[in-house]
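Chemist: what's the 3D shape of this:
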Amino acid sequence: MNKIFTKAIFAFLLLCITGLVAQAQNVTISGSVSDKATKEPIPGVGITVKGTTIATATNMSGKYTLTVKQAAPFTIVISYVGYASIEKEVTGNASNLDFEIETATVLGQEVVISASRTPERILESPVSVERMGPAVLKELSAPSFYDALTNMKGVEISAQSLTFKSINTRGFNSNGNTRFNQLVDGMDNQAPGLNFSVGNIIGISDLDLDNVELLPGASSALYGAGGISGTMLMTSKSPFDYQGASFSYKSGINHVNDNNTGNQQYNQLDVRLAKAWNNKFAVKATFSFLQAKDWQADNYSNFDRNGRAFKAGDRASDPAYDGINVYGDESSQNMRSIVQQSIEPTIRAGILAASGGAFNPKTVLDNLPAGTSYPAYLNFINANVPAPLRPAVSGQYLPFYFGLKNQTILPNQEVTRTGYNENALVDYNTQSLKTSGSLHYRFTPTIEGIAQINWGTGTSVYTGSDRYSLRNFSIGQYKLELKGQDFFVRGYTTQERSGDSYISSILGAFINEASKTSQTWYPQYISTYIGAKLTTPGITDAQAHAAARNVADQGRFVPGTPQFEAAKDKIVNSTIASGTGAKFDDKTNLYHYEGMYNFSNALNNVVELQVGGSYRIYQLRSGGTIFDDLTDKIDINEYGAFAQIAKKMFDDKFKLALSGRYDKSSNFDGRFTPRVSGVLTVAPDNNIRVSYQTGYRNPTTQNQYIDLSVAGGLQRLIGGIPSMLEKYHMLTTDIPYTDVSYRAFLGSVAAGAPNPALLKQYNFDPRGVRPESVQAYEVGYKGLLGSRFLIDAYAYYNTYKNFITAVDVFQQNDDNSFSKFGVPVNATGKVTSYGGALGLDYLIGGYNLSGNVSYNKLGDLPTDYINDFNTPEIRYNLGLGNKEIIKNFGFNVNYRWQDKFYWNSSFASGDVPSFNTIDAQVNLKIPSVKSMVKLGGSNILNKYYFTSYGNPSIGALYYIGFTFNP
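Modeler: Predicted coordinates for the structure are as follows:
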């Protein structure tokens, strides 16, 4: 298959080049663009052939060259954000075609590509799109462009740590968001073993970022599987257009008024080098390094993970305490159950063996009525048990048995082991190092070959079904691309390496086991508890539990001690597959090939026509630490093709576009996703858009093949495809039981009357988990009122089918114990959501006032779907800025507020309170040395908040930065 596809790629490439060379009618123009007032050259100015997609941009020296494959005359448009556009008729080849442009208060002139995969003004986009261009990026109030994304209309962020943030739009937010795509220079930014983007850890540095385009909602018709909640495209600066050396250094502090750590330093260095020769060959290299202390997750609320509900109490008051950010306390046993099922049979067998099988204390003691006093039990022992066995019966067996018979002594109580706070287990020494390099060669003025490397490594913390300490993990992306004015062909690979990453809950549980096994710890706890109740008059239950935990915890490894550190080091350096460690061993790879051709110019723009295709291979290689690949390699193949045709009608007042894409994955049926959109111009620069889109998402690689122990080893996550279900015989011989019925059965066991009839089977769909899909309807308006007031509004309605959720089931083992499994499944019925947003921008006297408000609401839900909409109904942003309030001095302030909402995830669930925060910066430009000094901060009022339940609270980050040649 790979050889066939490679040949097809080369054939397609040859066709593209041949088609381009065959067009003999070329017109070439060149020149420069400068600021009329300052006479300084302006990089990034767009030069577009009016009415076509033919375009280029000025380089760092303000110069441009454009080759047009059509006969003159034609008109070119010179446009740049913040400047008045110029139109110029071209009658033939021309050099030194120079332009001076004037600043102007004009909005909505940005050109976007993502909405239709072809250049168009953002005012004319057929779907909602948000954009950050070079002018905006320089003036951001946030520490980085990635942090500033949340100021965009309809965008929200889930922050798991300082450097790990997940982007989302239109609901169903999650920590690792598999419903949102990120593309960096055309490459899918996901970690292939996780199936979601790890923030911007291997993305683009701020210094090298040219622009960001973000599409809220479904986009499968153009971009394939995924992106069911949104797609973001990040484009780096071309070394032809942005040359020279640039660097930026930022230093600051965070953790202000943080009782966990006190003030901590934050440092970041970015460097960029680019050089071009004769507009033919160019090279670029970037380097970025960030070092800081991460935010600490310190939510110690008591949580019932089975019922996903809060409990009252803490470790001192609740023997079954399970803290959200405490690990190792997931191990739980019922005091009565463990005596009945484990302790009593073990001790009885020992006494039987000691007596040579001649004496069974259970046959004697079972005849005594419940409620008999303890002295009466002792008298009975002296009268009925042989003297040599009395110490064993009294000391080892009788207290447990007495507790069972006298239930006021041995309560129906769950007990958990003493866990460790997250800060004792997780590495908070955050680092992020990312580097990139590229070689560019222009075969012709419009055909360019690119070889590119993006590589990043770092230490961070991620929240999934657990809290994962990502230490020294790395991801590399390596791309070859040939692109022209009307086509591109690219192939790239993403190589994921887990480094020293590990699961915190397994680490906590295994440290507990290393200090004292649970087989020893629980009997010590229970015997001490019973002994305290029997021998200490007037002792309370809480005092007895405290005494029991104190005895059972004797010898427990204390954080910071040599014993603790030695155990921790051994566990984090042993893989999960070994059965004794918490470390991942992930070396998963992704290979992706795609191409596209735009026939619009070849068809003289009578219609716009694009076709493209892609082929992708996932190679799952985790050594059995994530996937079911300990002995077998797992490959997943996906391929797809799309076409889009668009036509302007009614004197160019209305544009209709039809798109469709077909995709097929190894484990799932093929899927067709259409899109229909229309844009109606109701007045110059005022457009109404309507669209119907479909999107879908394949179950992730983990949804398909995960086989991982989590929650301190108490639960196993497995894939939902038929082969994984049958690995554990869940479709045939060992059908598991529902979570609700299992908990009802436990209640009967604890009451001393086990009732297996309470157990109800969970019957999985024999097809296994399947792709989820969405039908998305949107209507919007974007328009300029005058030249200073821009309005952008939209409303949407989404209907989801086969929504991927998860269930907990319990499978009975041969010894009548139960194993807990988490399995992805599709919800029956439909899930609906709806909402809208309004954005306003107003320019007045050099000031830019902006604001947006978003509304998202969950509609219908099937009964078997666990609500994880995880999105506030209302959130809004307000901004005020001025690039030059006085000469060379500017500022920007952003205020953000969002409503409270309930967060539901496999890790933890709870209320996320409403919060508001302010980001601000002031900057001084120093034109004489091409530099800028910026003083700023995020959350400058230092009001700690969290974006998703179970994740750390975020305080202020104050910084000062110096940038040369931005």
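Chemist: switch to C-alpha atoms for all contacts and neighbour counts from now on
Modeler: Noted.
Chemist: Mind telling me what element residue 252 is part of?
Modeler: Applying DSSP states H and E as the criterion places residue 252 in strand 244-254.
Chemist: tell me what the following helix or strand past that strand is packed against?
Modeler: Toward the C-terminal end, the helix or strand that comes next after strand 244-254 (DSSP H and E) is strand 264-277. Under the contact definition 3 or more C-alpha pairs under 8 Å, 6 or more residues apart in numbering; DSSP states H and E, strand 264-277 sits against strand 244-254, strand 281-293.
Chemist: Could you look over the ones you listed and pick the most buried one?
Modeler: Highest mean neighbour count among the helices and strands packed on strand 264-277 (mean count of other C-alpha atoms under 10 Å): strand 281-293, with a mean of 21.
Chemist: Now do the buried residues in the helix ranked longest in the chain.
Modeler: What stands out as the longest helix in the chain, according to DSSP state H, is helix 2-22. For helix 2-22, the neighbour count (16 or more other C-alpha atoms under 10 Å) marks 9, 12-13, 16, 20 as buried.
Chemist: Could you tell me which residues make contact with the residue nearest the centre of the chain?
Modeler: The centre of the chain sits closest to residue 176, judged by C-alpha atoms, centre = their mean, with a distance of 2.7 Å. Listed by C-alpha atoms under 8 Å, 6 or more residues apart in numbering, the contact set of residue 176 reads 166, 196-198, 462-464.
Chemist: quick one more, to check against the first:
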Amino acid sequence: MKMYLLFLSLFFCSLSFAQNSISGTVTDSDAQSVIGANIKIVGESAGTVTDGEGKFTLTSSSQLPYVIEISSVGFISTKVTITTKNQKVNVTLKDEANLLNEIVVSASRTPERVLESPVTIERMGVADIKKSASATFYDGLENLKEVQMNTSSLSFKSINTRGFATVANTRFMQLVDGMDNSSPLLNFVLGNMIGVSEIDVQSVELLPGASSALYGANAFNGILFMNSKSPFTSPGITAYAKFGQTSQKAAGSNDYVDYGIRMAHAFSSKLAAKANFTYMRGTDWYATNYDDKTVAGRDRSHVNYDGINVYGDEVTTNIKGVAAGLLGAGAITQAQYAAFNNILPNYNVSRTGYNETDLTDNKASNTKIDFSVHYRPFGSENLEVIWQSKFGYGNAVYQGANRYYLNNFFMQQHKLEIKGKNFFVRGYTTTEDGGNSYDMLFTGININRVWKDDKTWFGQYAATYAGATLNGATPENAHIAARNVADTGRLLPGSAGFKSAFSQVTNEASVLSGSKLVDNSKIYHSDANYNFKDLIKFAEIQVGGSYREYQLNSHGRIYTDKDGPIYYNEYGVYTQLTKKFIDDRLKFTGSMRYDKAQNFDGNVSPRVSLVYSGGESRRHNFRASFQTGFRNPSTQDQYIGFNVGSAILLGSAPDNLTRYSEVLPVSTVTGQAFAGGSSVTINGLNAYNNSYTASSVAAFSASGNPALLRKTNIDYVKPEQVKAFELGYRSFISGFSVDVNGYYNIYNDFIGNLNVVAPLYGTTQDAPSATPGTDPGFQSVHALSTSNFRAFQLYTNTKVEIESLGFGLGLSRKVYKDFEVGVNYNFAEFKYDQAKDPSFEAGFNTPKHKVKASFGNEKLFKNFGFNVSGRYSSAYLWQSTMVDGIIDAATVIDAQINYELPKLKSTLKLGASNIGGKEYAQVLGAGLIGQQYFASWTINP
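Modeler: Here you go, the predicted model:
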């Protein structure tokens, strides 16, 4: 009842405040409209921005007179005193390149100039989006300092800053209007699939590095804020349409379409609403990397080939062991078995797989719909109630341990937020549906099995090989003959039989016969913040907190939730104090946050920073900060129980280890005697407590020496921690905008994966006995030798300390009239003693050197502008659960020209990405990125 009365009071309160509404136009020295200029009441958070014609309207309840400040990057800010209601303000801003005076909120949860930010921050505004040479504003984020984009699909790109990320970047957070839009099931952001339309973007702010002190556990390596336009300050109808082509050697040239519309209206000073619709469709980059996953130089001619973008060839067996199976099934006599056993080679053979291009239509698409209703009971920003709903739908390829086609994937978010001058309270829910998504690896495996089961295929292979050898064939020719016979009648892509098997497999969830990904997971989240600056004067003090509950529901397909959803919660509280000294030149900020997750002890994250503004005009800004960050193990790290073919991905929550179990057959008579039956039941406890490290098993397999085996000895996964030190300098010197930063991070308990092999019988121990007998150690060796084992990939922490460090330099200025040049360089590396933990992969996945540059002029002549951007990244090692290897160095150049049509309130743009044409990779296993051309028409209100 109290809550009901609270909402009634918010919506129907009869109090009223005197309102004044000012409006005006902001232009530059050439009388051109300044788009996206900030208009802010000095001393308050209330403000607005100029529209596509440089116009603005600002409604306020502030008592007259008051002062507004008008600012925009590249111009000298100016202040105007407002003395009357409905005052008209027409301002001409003077050029001054990149003063970094833009207002940001994300760094300290309070408005402040970029120059005074206590940590490194990058920003993209409306004007930056307009001049971007990339196909979308989200693609354009790659030109910001420190950003490393990982492209898994044309419609799915993930942002990485300061290393340690694959496509599944669980160490990076992305907030859209305050909502974390990561996947409830996967715990990482799916690019901009449920993000924001580029014509609704107000600003994008990027914080590279740890931000746990204010934003919690997942803001470990960086956080991105995407803020949309308010219908109160940006009303009207805006629309855009883009048409073009993508070009790639493997895929050819294909059409690309992207269009959207934004409708916003302020019905009064109290009520406004907006709606957005966007649609993108294109052909994905074909993934055609046919290198072997594990052995360099191995090609399709090898009998145990396992191609990176080939699926089904993961099914492999020791061909010598097939004879025992044939004997046991009564398919051959004892005499034939003796002959076969002498002829068949003692190594593995794999089934013939299908290319990725055979298992997907390679269509990428994304539909986004969102709407919001905004209510201001008092007609001002002092109190606003917002209901917002967002829907994202589409197709993309996600790469994790395998490649997954997200087919008709659907995600939605709903938020209720109450915010005022000094506070906000919000709650939202995120829900997703896997649609018709499927795992490409199991699609290939089970299409093969629909046609012919593994036992029959390998039996035919072995029998043919033996027969060909007895008839005098060389081993090479005997293998060719064996594969030809075993593959006789194989389902060919495009045939009716293949299509039928494909449909059958992709509609079945069990990995024993299907590949469908089932997901109906949810997140419930709430957070709040209050700033005491109007109540406490000696310093600015904020307090806040958040609570989140996960409801994991993959119906047993990905998590161990076949008997019902898994519930998991976490919460946090924080406070921050900001105080200025020495005539407001020195700003101190101190933060502290406490977080508690259901399965782990609480964690405290402090942050302290100093910013000093030197010089007569306070343009020389020096900053230093220290903070600790942490990352709770993700829901995958704790609750996954996912069969990826080569191994079981197994989370280490204690209840998860017993909830996961499976019955496996024992293939040999001796093994059955050791195991006490023809099958055994194993669970996650076997993986952690009775297994060998996969690296030692590989050494044993190569040498046959059991003394090389090492028992797995690891703890259950726990939170990882970072100590982050950062120094920086921002200024404007002799026409140059300068930004320098350096960081040094120390990671402890870094979360990673460890591959282990659990024998189905026997007891694991270091250097077990090689002497045949009933000794439990020897039994485990026997199990390994006869393929009676289960491979697992476990989530754990390395005990070895990891260090990373980096340096960045950014310069920009106007070089002649309105020509602008920008260049930035980033250096990044990490230190890790691999010898101390040889099985652990850090997965830094970041080039040591990155160089980015831009050159453009938005006023080359009347209504015409252009921009060219380029970036270079050095070669680097890529490590992931799917495949490891080298990403080659790449140089990419994008360009665009644009033309304004003022009478039509329109902008025409022609753009091209990667105009050099050399295809390059950002994710090993994903398609090479080719060229993209587009023409766009944007209509502004």
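Chemist: Compare the contacts of residue 176 of the first structure and tell me which has the most neighbours.
Modeler: residue 197 (25 neighbours; other C-alpha atoms under 10 Å).
Chemist: picking up where we left off before, who's in contact with the longest helix of the first structure?
Modeler: If you take C-alpha under 8 Å, 6+ apart as the criterion, helix 2-22 of the first structure is touched by 487, 489, 595, 597, 615.
Chemist: Now for the residues you listed: which two are most distant?
Modeler: 487 and 615 (16.9 Å; C-alpha to C-alpha).
Chemist: those helices in the stretch 701-850 of the second structure, which residues are they?
Modeler: In the stretch 701-850 of the second structure, the helices defined using DSSP state H, counting those that start in this stretch lie at 776-785.
Chemist: ok so, going back, in the second structure, what stretch matches the strand holding residue 252 of the first structure?
Modeler: Using TM-score structural alignment, strand 244-254 of the first structure lines up with residues 236-246 of the second structure.
Chemist: Superpose on the first structure and give me the mean offset of the matching stretch.
Modeler: Superposing on the first structure places stretch 236-246 of the second structure at an average distance of 1.0 Å from its equivalents, by mean C-alpha distance after the TM-score superposition for the first structure.
Chemist: Tell me the residue in the first structure aligned with residue 808 of the second structure.
Modeler: Using TM-score structural alignment, residue 808 of the second structure sits opposite residue 837 in the first structure.
Chemist: looking at it, its match is touching residue 851, isn't it?
Modeler: No. Contact between residue 837 of the first structure and residue 851 fails when scored by C-alpha atoms under 8 Å: they sit 10.7 Å apart.
Chemist: what does the match of strand 244-254 of the first structure rub up against?
Modeler: Stretch 236-246 of the second structure is contacted by residues 199, 252-265, 282-283, 930-941 when judged by C-alpha under 8 Å, 6+ apart.
Chemist: Could you do stretch 576-583 of the second structure as well?
Modeler: Here stretch 576-583 of the second structure has contacts from 538-543, 586-592, using C-alpha under 8 Å, 6+ apart.
Chemist: Apply 10 Å and report the result again.
Modeler: For stretch 576-583 of the second structure, the surrounding residues in contact (C-alpha atoms under 10 Å, 6 or more residues apart in numbering) are 108-110, 213-214, 531-533, 537-544, 586-593, 606-613.
Chemist: Quick one: the strands in the stretch 101-250 of the first structure, in order.
Modeler: Applying DSSP state E, counting those that start in this stretch to the stretch 101-250 of the first structure gives strands spanning 111-112, 120-121, 130-132, 155-159, 165-169, 180-184, 187-188, 190-191, 196-197, 209-216, 230-236, 244-254.
Chemist: mind listing the strands for the stretch 551-700 of the second structure?
Modeler: Along the stretch 551-700 of the second structure, counting by DSSP E, counting those that start in this stretch, strands occupy 566-581, 586-597, 603-614, 620-631, 641-643, 648-650, 661-665, 679-683, 692-693.
Chemist: Ok, which of those comes nearest residue 879 of the second structure?
Modeler: Short answer: strand 648-650, nearest of the strands of the stretch 551-700 of the second structure by C-alpha to C-alpha, at 16.6 Å.
Chemist: In the first structure, point out the residues matching that closest one.
Modeler: Mapping strand 648-650 of the second structure onto the first structure (TM-score structural alignment) gives residues 716-718.
Chemist: distance from that stretch to the second structure after superposition?
Modeler: Once the two are superposed, stretch 716-718 of the first structure sits an average of 1.2 Å from its aligned residues in the second structure (mean C-alpha distance after the TM-score superposition for the first structure).
Chemist: got the contact list for residue 943 of the first structure?
Modeler: Contacts of residue 943 of the first structure by C-alpha under 10 Å, 6+ apart are 915-918, 953-956.
Chemist: One more: residue 740 of the second structure?
Modeler: 120, 622, 727-731, 807-811, 824-826.
Chemist: Map it across to the first structure for me.
Modeler: Aligned partner of residue 740 of the second structure by TM-score structural alignment: residue 793.
Chemist: Also residue 25 of the second structure?
Modeler: In the first structure, residue 25 of the second structure lands on residue 33 (TM-score structural alignment).
Chemist: Neighbours of its match, how many?
Modeler: 27.
Chemist: just residue 903 of the second structure next, same as before
Modeler: By other C-alpha under 10 Å, 6 other residues sit near residue 903 of the second structure.
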